[in-house]
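# build me a structure from this.
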Amino acid sequence: MTILSFAEQSAWMRSMRPLATRIEFVFNDGDEGHPLLELLAHLDSKRTVGVGPGYGYYERGRPTVVKRSYAYDRGIIRAIESLGCFFPEAGNNEQWTELGDVDVIFLDHRGKMLGATVTHEGMIITPEDEEHMTR
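Here you go, the predicted model:
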């Protein structure tokens, strides 16, 4: 699997800008004290504990994760970039960027996934990938 550079991760994220209306973060280790929340403190979000099966790319429910849902804002993109994007670049021995073990889901106005990350696997999922997973 090819590891995307910071520039490639940023370009992928920015490519969804014309259609994205919501960005959701799934904090796999909880959101308490997370640096992203400080960067996004000026934005309203909806906080939910737990996600059900079939949500995005989750095959089974995950009752302990914390999900934060935001209306799209360019400041969110800048915040993600300031934390190092989603995955460390090739050659970096760190497991995470400063974003940590947080999955990110970009949604359109109908709630359809435009793209998502599976951070612990260093993977980006597109709607085409999701179609193949559900067949």
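# contacts, neighbours, all on C-alpha from now
Noted.
# and the longest strand along the chain, what does it pack against?
For the chain, the strand that runs over the most residues, judged by DSSP state E, is strand 62-71. Where contact means 3 or more Cα pairs under 8 Å, 6 or more residues apart in numbering; DSSP states H and E, strand 62-71 is packed against strand 22-27, strand 45-51.
# and those strands: which comes nearest E81?
For the helices and strands packed on strand 62-71, the distance to E81 is smallest for strand 22-27, at 14.3 Å, taking Cα to Cα.
# second input sequence below; structure requested for side-by-side comparison:
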Amino acid sequence: MTAPSFAEQSAWMQAMRPETARIEFVFNNGDARHPLLELLAHLDSVRTVGVGPDNWHYRRGRPTAVKRSYAYDRDIVRAIESLGCFFPEAASDKQWTELGDVDVMFLDKRGKTLGVTVTHEGMLIAPADEDRLTRQS
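Just a heads-up that it's a prediction; the model follows:
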């Protein structure tokens, strides 16, 4: 399976913009000196160490992952794009864009997931995929 192109990744984000109230980042390898944080330094975020299990990404909790939650701001989308979006182009031999091993979740004002990335698998997931992707315990 080929990861979506930069244009497809950008279009996916842009399609969610009207409903997005929060954007959450899960830094799988920590957030120390991450370039995204420099780009978003002017925005407030809530930082949490450790991510619990959920239906989208993690069967088990990830106690060392760092989550940052931001109120929606267009600068977040611009920052993601400036780092190369979520996944490298198919022709690239790089494993990651400058965003790195960071999963991103877009949430509406009620906290409902609008879309999520699974970076290590090169996947963009929308709510229509939920039934197919939800794992039964």
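# on that earlier part again, can you point out the buried residues in the longest strand of the first structure?
Buried residues in strand 62-71 of the first structure, counted by 16 or more other Cα atoms under 10 Å: 65-70.
# now render the helices and strands packed on strand 62-71 of the first structure as TSV, adding mean neighbour count.
Written out in TSV, the entries for those read as follows (neighbours: other Cα atoms under 10 Å):
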stretch	mean neighbour count
strand 22-27	22
strand 45-51	15
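# make JSON lines from these and add distance to I3 of the first structure to it.
As requested, those are arranged in JSON lines below (distance: least, Cα to Cα, whole Å):
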{"stretch": "strand 22-27", "distance to I3 of the first structure": "21"}
{"stretch": "strand 45-51", "distance to I3 of the first structure": "27"}
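# out of those strands, nearest to T117 of the first structure?
Ranking these by distance to T117 of the first structure, with Cα to Cα as the measure, places strand 22-27 first at 9.7 Å.
# from the chain's centroid, how far away is that closest one?
Strand 22-27 of the first structure has its average C-alpha position 5 Å from the chain's average C-alpha position, going by Cα atoms, centre = their mean, to the nearest Å.
# that one vs the second structure, mean deviation?
With both structures laid over each other, strand 22-27 of the first structure and its partner residues in the second structure are 0.2 Å apart on average (mean Cα distance after the TM-score superposition for the first structure).
# what's the mean deviation for the helix or strand that that strand is followed by versus the second structure?
Once strand 22-27 of the first structure ends, the next helix or strand along the chain (criterion: DSSP states H and E) is helix 35-39. Between helix 35-39 of the first structure and the aligned residues of the second structure, the post-superposition mean distance stands at 0.1 Å (mean Cα distance after the TM-score superposition for the first structure).
# state the helix or strand in which the residue nearest the centre of the second structure lies.
By Cα atoms, centre = their mean, the second structure has its centre lying nearest to V104, at 1.1 Å. Following DSSP H and E, the helix or strand that holds V104 of the second structure is strand 102-107.
# contacts for that strand, please.
Under the criterion Cα atoms under 8 Å, 6 or more residues apart in numbering, residues 16, 19-29, 86, 113-119 lie in contact with strand 102-107 of the second structure.
# mean distance between the biggest helix by length in the second structure and the first structure after superposition?
Across the second structure, the helix with the greatest residue count (assigned by DSSP state H) is helix 6-16. Compared with the first structure after fitting, helix 6-16 of the second structure has a mean deviation of 0.5 Å; criterion: mean Cα distance after the TM-score superposition for the first structure.
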